[in-house]
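Chemist: Give me the fold of what follows.
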Amino acid sequence: MHVLVTGSAGFVGFHLSRRLLRDGATVTGVDGMTRYYDVSLKEKRLELLGETGAFARHDVMLEDMDALSRVYRDAKPDVVVHLAAQAGVRYSLENPRAYVDANLVGTFNVLELAREGAPRHLLMASTSSVYGANREMPFREDMRADMPMTLYAATKRATEHMAHSYAHLWNLPTTMMRFFTVYGPWGRPDMALFKFVEAIEAGRPIDVYGHGDMRRDFTYVDDLVESMVRLIDCVPETGGPGASEAAPFRVVNIAGGAPTGLNDYIAAAERALGKKAIRNELPMQAGDVRATHADNALLLQLTGYAPSTPVDQGVAEFVRWWRGWRGSNTY
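Modeler: This next block holds a predicted model:
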């Protein structure tokens, strides 16, 4: 199987690419190598992926349609997994144009190329943030998702609508994957766990928004990847399980369905480090929601699998990786 992965140098893209390579797939990786965070972490991920001859690296921005087209037409992928995006809820308050360029224009370009290339299956990353101000829980894929709290969430919801239209017009089998608070080794430095661990180890205060009175359906990255790999073979058909009645298109939540309190998440980091956090208690930030909780029944129905790694175990794995990374990098 030949898979084109956008965002291959990113947190999730790296883990997925590595798993696909281990399973014997050929992977064409596309990544813009933007400086949203330290590129040295991305370079190290790509170095590891490049240890096999089955991985091809392409440093291409999604907005560069000419360059992206050349990569796509040379690769002729069987499957496309579109993970590249401008990530980060809070950063969307500072630099909103980056989200329009990467998430909307970039996704449009991927859809256009998939329309022409007709892969067996197009899978695209979405987010639990699309549920926005919805207070009914657990979140089901068939719920309304029209109250985004940030531009990031709005752009990701827009990509879902864009993908549905392409699936309908061009019979393009498409799965949108709504990720719920993914964490684990090789995570981004702007993620909460990375910030918590760095600060606690250094004896610096951590910023605790909403006084820790929030809950998240934390999803360990290996569980996410296992779910994605299984979904590759679950090609949607119009009117099939969980699919649209108008297109070979479906949306799938990927999470364990067991929310954990932010204070418990911090406590797991404290246990893994053997140190107590110094807390800087702060009010809720703009765009934050009190809780996320996924209904993962559709994921279970389609794949027979759902994320199950306990937070204590996942956080300990992150800390183990982080200590090794810190020891080998001036980061």
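Chemist: going forward, measure contacts and count neighbours with C-alpha atoms only.
Modeler: Will do.
Chemist: now the strands for the stretch 101-250 of the chain?
Modeler: 121-127, 174-179, 182-183, 205-209, 215-216, 219-220, 249-254 (DSSP state E, counting those that start in this stretch).
Chemist: Reformat these as CSV; add mean neighbour count and distance to residue 92.
Modeler: Listed next are those as CSV, based on neighbours: other Cα atoms under 10 Å; distance: least, Cα to Cα, whole Å:
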stretch, mean neighbour count, distance to residue 92
strand 121-127, 24, 14
strand 174-179, 25, 18
strand 182-183, 22, 18
strand 205-209, 18, 17
strand 215-216, 20, 20
strand 219-220, 26, 22
strand 249-254, 28, 23
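Chemist: Relative to residue 31, which of those is closest?
Modeler: strand 121-127 (14.8 Å; Cα to Cα).
Chemist: and of the strands of the stretch 101-250 of the chain, who's closest to residue 159?
Modeler: That would be strand 121-127 among the strands of the stretch 101-250 of the chain, by Cα to Cα, at 8.0 Å.
Chemist: Where do the helices of the chain begin and end?
Modeler: Using DSSP state H, the helices of the chain run over 11-22, 39-49, 65-75, 91-94, 96-99, 106-117, 151-170, 192-202, 221-232, 262-273, 297-303, 311-328.
Chemist: Present the ones you listed as JSON lines; the columns should include distance to residue 249.
Modeler: Shown next, in JSON lines, are the helices of the chain (distance: least, Cα to Cα, whole Å):
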{"stretch": "helix 11-22", "distance to residue 249": "22"}
{"stretch": "helix 39-49", "distance to residue 249": "30"}
{"stretch": "helix 65-75", "distance to residue 249": "22"}
{"stretch": "helix 91-94", "distance to residue 249": "28"}
{"stretch": "helix 96-99", "distance to residue 249": "24"}
{"stretch": "helix 106-117", "distance to residue 249": "13"}
{"stretch": "helix 151-170", "distance to residue 249": "6"}
{"stretch": "helix 192-202", "distance to residue 249": "32"}
{"stretch": "helix 221-232", "distance to residue 249": "13"}
{"stretch": "helix 262-273", "distance to residue 249": "34"}
{"stretch": "helix 297-303", "distance to residue 249": "14"}
{"stretch": "helix 311-328", "distance to residue 249": "32"}
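Chemist: Let's compare: structure for the following, please.
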Amino acid sequence: IVGSVFIKVPRTNVPGSQLGSNSNTWRKEKRRKKPAQIQTMSPEALPLRAFTYKEIEKVTDGFREELGSGASGIVYKGQLEDEFGTGIAVKKIDKMLQESEKEFAIEVQTIGRTFHRNLVRLLGFCAEGKERLLVYELMTNGSLNGFLFCGTSPTWNLRVQVALGVARGLLYLHEECNTQIIHCDIKPQNILLDENLVAKISDFGLAKLLRTNQTQTNTGIRGTRGYVAPEWFKNIGITSKVDIYSFGVILLEIVCCRRNVELETADEEQAILTYWANDCYRSGRLDLLIKGDEEAIFNIKKVERFVAVALWCLQEEPTMRPTMLKVTQMLDGSVTIPTPPDPSSFISSLQ
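Modeler: The predicted structure follows:
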């Protein structure tokens, strides 16, 4: 399978009370009150520590242990010399081009002013000469990528909690912090797990802040292949709906414990999870997605709910996708989920 194919989605005749009778868009929900555990902290309330480069060299033992790498730099393991011996992850941004300087500024200004159970906390930074480093709390259980795809599949109940945690983190970024934040690169490698396997969204280096009087923003193509929303490839503004598309992909991966793209699979129809899941949903054979997973099969109704939510998130037309508030409500069963439109009966918009 070469290239990307985007499916045309119908814009009318969508069943369900959640959709307006004369519109294909999800009704805008009233902003709900913030739960007690969610806070937006000012720099004064949660000050970031300014480290010297020598301090960071010391706490990382000369950048000895690499935890991973990304587009903007390498991440190293370290330990603060405080009374708790706090574990840290230090992202070292090596190439200080104009773009990476901009990303550094975004990370410091954004993460430093936010606090949520499902966001990785930024503890400090270093801006010394040409050096740019970010100091985060250490997530001891690695990424969702390793959690789902490397070794024994995690239990169904644990996967459900991870999915809900990611959803709550995105809800906070989109609707509950002072300035809306679009992550732009939601993928399993950017979902980390702490010592209690609580999911936390990391890496805001690609985040794009929306000012109060804006509804969309224009930027270069961001994100990771397999998780990128179709509008990235069109000359239109980018909204928070790009994150919702990416979440839809991740939600299916969590349900099925497999990657979205597996080109080496024997059955070509199963190579792209988003397409295969849609086929299984339409044919009433969701059991094929969770074959051998006894816990998930026992909870087939919740599996059906999660897959339906994912298919709504994956609509090609951004306005057809629900908001993260609606997503969280559908996931926890507090609202009815209308049947998502079937894209497979429409001609591809890209040949």
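Chemist: Could you get me the TM-score between them?
Modeler: In this superposition the chains share a TM-score of 0.25, using TM-score structural alignment, normalised by the length of the first structure; 134 aligned residues with a Cα RMSD of 6.4 Å.
Chemist: picking up where we left off before, in JSON lines: the strands of the stretch 101-250 of the first structure, plus distance to residue 261 of the first structure.
Modeler: Putting the strands of the stretch 101-250 of the first structure into JSON lines (distance: least, Cα to Cα, whole Å) gives the following:
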{"stretch": "strand 121-127", "distance to residue 261 of the first structure": "19"}
{"stretch": "strand 174-179", "distance to residue 261 of the first structure": "18"}
{"stretch": "strand 182-183", "distance to residue 261 of the first structure": "15"}
{"stretch": "strand 205-209", "distance to residue 261 of the first structure": "12"}
{"stretch": "strand 215-216", "distance to residue 261 of the first structure": "4"}
{"stretch": "strand 219-220", "distance to residue 261 of the first structure": "13"}
{"stretch": "strand 249-254", "distance to residue 261 of the first structure": "18"}
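Chemist: Go through these and name the closest to residue 11 of the first structure.
Modeler: Of the strands of the stretch 101-250 of the first structure, nearest to residue 11 of the first structure by Cα to Cα is strand 182-183, at 9.0 Å.
Chemist: just to revisit the earlier point, is it possible to get TSV of the helices of the first structure that adds mean neighbour count and distance to residue 254 of the first structure?
Modeler: Formatted as TSV, the helices of the first structure follow (neighbours: other Cα under 10 Å; distance: least, Cα to Cα, whole Å):
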stretch	mean neighbour count	distance to residue 254 of the first structure
helix 11-22	21	13
helix 39-49	17	23
helix 65-75	15	27
helix 91-94	15	23
helix 96-99	16	23
helix 106-117	19	20
helix 151-170	21	15
helix 192-202	19	19
helix 221-232	19	7
helix 262-273	19	19
helix 297-303	18	7
helix 311-328	16	16
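Chemist: re earlier: between the strands of the stretch 101-250 of the first structure, which gets nearest to residue 232 of the first structure?
Modeler: strand 121-127 (6.9 Å).
Chemist: Which elements pack onto the closest one?
Modeler: strand 79-82, helix 151-170, strand 174-179 (3 or more Cα pairs under 8 Å, 6 or more residues apart in numbering; DSSP states H and E).
Chemist: would CSV of these with distance to residue 126 of the first structure be doable?
Modeler: As requested, those are exported to CSV (distance: least, Cα to Cα, whole Å):
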stretch, distance to residue 126 of the first structure
strand 79-82, 10
helix 151-170, 6
strand 174-179, 4
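Chemist: and residue 209 of the first structure, which of these is closest to it?
Modeler: Of these, the one closest to residue 209 of the first structure (Cα to Cα) turns out to be helix 151-170, at 19.1 Å.
Chemist: report the angle between the axes of that closest one and strand 174-179?
Modeler: Inter-element angle recorded for helix 151-170 of the first structure and strand 174-179: 160 degrees (by axes from the mean of the first three to the mean of the last three Cα atoms, to 10 degrees).
Chemist: Hey, what's the angle from helix 151-170 of the first structure to strand 121-127? Just curious.
Modeler: Going by the same axes, to 10 degrees, helix 151-170 of the first structure makes 160 degrees with strand 121-127.
Chemist: and helix 151-170 of the first structure, what other elements does it pack with?
Modeler: helix 91-94, helix 96-99, helix 106-117, strand 121-127, strand 174-179, strand 249-254.
Chemist: between the helices and strands packed on strand 121-127 of the first structure, which gets nearest to residue 268 of the first structure?
Modeler: Per Cα to Cα, nearest to residue 268 of the first structure of those: strand 174-179, 21.4 Å.
Chemist: Dump the helices and strands packed on helix 151-170 of the first structure into a markdown table; add distance to residue 41 of the first structure as well.
Modeler: Formatted as a markdown table, those follow (distance: least, Cα to Cα, whole Å):
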| stretch | distance to residue 41 of the first structure |
| --- | --- |
| helix 91-94 | 19 |
| helix 96-99 | 21 |
| helix 106-117 | 23 |
| strand 121-127 | 21 |
| strand 174-179 | 22 |
| strand 249-254 | 25 |
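Chemist: now for the ones you listed, which one comes closest to residue 198 of the first structure?
Modeler: Closest among those, using Cα to Cα: helix 91-94, at 19.7 Å.
Chemist: contacting residues around that closest one?
Modeler: 98-99, 150-152 (Cα atoms under 8 Å, 6 or more residues apart in numbering).
Chemist: if we can go back for a sec, of all the helices and strands packed on helix 151-170 of the first structure, which lies closest to residue 16 of the first structure?
Modeler: Of these, nearest to residue 16 of the first structure by Cα to Cα is strand 121-127, at 12.1 Å.
Chemist: Which strand or helix spans the residue lying closest to residue 66 of the second structure once chain neighbours are set aside?
Modeler: With Cα to Cα, 6 or more residues apart in numbering as the criterion, residue 66 of the second structure has its nearest non-adjacent residue at 4.4 Å, and that residue is residue 76. For residue 76 of the second structure, the host element (DSSP states H and E) is strand 74-79.
Chemist: what's that strand packed up against?
Modeler: Short answer (3+ Cα pairs under 8 Å, 6+ apart): strand 74-79 of the second structure packs on strand 66-69, strand 87-93.
Chemist: Helix or strand for residue 326 of the second structure, just tell me which one.
Modeler: Here residue 326 of the second structure is assigned to helix 324-331, by DSSP H and E.
Chemist: helices or strands next to that helix in the packing?
Modeler: helix 156-171, helix 300-313.
Chemist: Would you mind pulling the contact partners of stretch 18-28 of the first structure?
Modeler: Under Cα under 8 Å, 6+ apart, the answer for stretch 18-28 of the first structure is 1-5, 17, 49, 52, 54-58, 75, 225, 229.
Chemist: measure the closest residue to residue 191 of the second structure other than its chain neighbours to residue 166 of the second structure for me?
Modeler: Using Cα to Cα, 6+ apart and skipping the chain neighbours, the partner closest in space to residue 191 of the second structure is residue 201 (4.7 Å). Distance of residue 201 of the second structure to residue 166 of the second structure, computed by Cα to Cα, to the nearest Å: 7 Å.
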